[in-house]
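Peer 1: turn this into a model:
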Amino acid sequence: MTGCWGVKSYENDDAHDALDRGFERVHGDVYDDLMDDGNPLSFDQVQKQLASPETLAAAMDLFEEEAGSNRELWDDLDRLGYAGIVVRHVELGVAVADDLKATAAAFLEAEAIDWDEPTLRNLRREKEIAMLRR
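Peer 2: Below you'll find the model as predicted:
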């Protein structure tokens, strides 16, 4: 499947790009320095340290610039990208508004993408939906 390279919702090109650009927009050079190969922190550690409501808002804004603001016109990968951004921020401990979590969960519940590893994806998707419903 084009654009997806893992089983987590944020492991697709649209979500990953929006997340990266959102962190960079909010944190600028600090983010770039932390993402440098010479920094001993892992990718996850950097994002956990910097994730905030501001990075969520920036990533969502950047995502909607690419996907468009009319969600009725979004395809499955667009909906997955949206959900991925929300899921990642929830995983990182950011307080996310209930309406964003509900929309992301609904997108995941309606997901109709053929995955290379459907069993792994289904398990991961159920975990993400449960996390969003808490």
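Peer 1: rest of the way, CA atoms for contacts and neighbours
Peer 2: OK.
Peer 1: just to be sure, residue 124 is in a helix?
Peer 2: Yes: counting by DSSP: H, G, I helix; E, B strand; the rest coil, residue 124 is found in a helix.
Peer 1: near it, how many other residues are there?
Peer 2: Using other CA atoms under 10 Å, residue 124 has 15 other residues around it.
Peer 1: can you tell me how far the nearest residue to residue 23 once chain neighbours are set aside is from residue 130?
Peer 2: In space, and not counting its chain neighbours, residue 23 is closest to residue 55: 5.4 Å by CA to CA, 6 or more residues apart in numbering. Distance of residue 55 to residue 130, given as CA to CA, to the nearest Å: 23 Å.
Peer 1: one more, for comparison:
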Amino acid sequence: ILWNNQNKIVDGKYFNYPKTIKMPNFIYIEQRTRLGSGSGKEIDIFASSGPDVWIGESKWMKNSVGKNVIKNLIQQRSLVKERRGDNLRDLKLWLFASSGVTENAKRMIEDNGILWSTKEDLNDLLIDSGLRKLPEID
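Peer 2: Model (predicted):
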């Protein structure tokens, strides 16, 4: 999705966000990156265009994602800011929560400007990006 949408304007509806989003021209996109040793320091997606970074967390679960996942994502943001320092212009947090998020988590997401997508949102974005939908997994 990130590669296919580089330098494009994407509708915010795919991210439960009220505005369109200008996608960066990513230099690299890594999967399962560790920001350090210890619990909660692995990022599922780390994408950089130099000064602009996206970090993504994927939660393929039957239940809605709660506040603890959001707290961890916010902590990961702090780690990236610390590492990048003045070389960071923009940092986007993106959560994929296949079954959505709880109301408490949603408030934290809104308060912290986090982008998030359900399975339905992501499938719609995949189709609009010229990619195939996610598999059906029980």
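Peer 1: TM-score for these two?
Peer 2: In this superposition the chains share a TM-score of 0.32, using TM-score structural alignment, normalised by the length of structure 1; 80 aligned residues with a CA RMSD of 5.3 Å.
Peer 1: residue 55 and residue 130 of structure 1 - which one has more neighbours?
Peer 2: The neighbour comparison of residue 55 of structure 1 against residue 130 (other CA under 10 Å) goes to residue 55, with 25 against 11.
Peer 1: touching, that one and residue 22? I think so.
Peer 2: Yes: assessed by CA atoms under 8 Å, residue 55 of structure 1 is found in contact with residue 22 at 5.4 Å.
Peer 1: and the helices in structure 1, which stretches?
Peer 2: Secondary structure of structure 1 (DSSP state H): helices located at 13-27, 29-35, 43-50, 53-67, 76-91, 98-109, 118-133.
Peer 1: and these, which is most packed in?
Peer 2: helix 76-91 (a mean of 24; mean count of other CA atoms under 10 Å).
Peer 1: can you give me the angle that one makes with helix 53-67?
Peer 2: Counting by axes from the mean of the first three to the mean of the last three CA atoms, to 10 degrees, helix 76-91 of structure 1 lies at 180 degrees to helix 53-67.
Peer 1: just want the angle from helix 76-91 of structure 1 to helix 118-133.
Peer 2: Using the same axes, to 10 degrees: helix 76-91 of structure 1 against helix 118-133 is 60 degrees.
Peer 1: which helices and strands does helix 76-91 of structure 1 pack with?
Peer 2: Judged by 3 or more CA pairs under 8 Å, 6 or more residues apart in numbering; DSSP states H and E, helix 76-91 of structure 1 is in contact with helix 13-27, helix 53-67, helix 98-109, helix 118-133.
Peer 1: out of these, which is closest to residue 78 of structure 1?
Peer 2: helix 53-67 (6.4 Å; CA to CA).
Peer 1: packing partners of that closest one?
Peer 2: helix 13-27, helix 76-91.
Peer 1: now what about that helix, what contacts it?
Peer 2: 14-15, 18-23, 25-26, 74, 78, 81-82, 85-86, 89, 94-96 (CA atoms under 8 Å, 6 or more residues apart in numbering).
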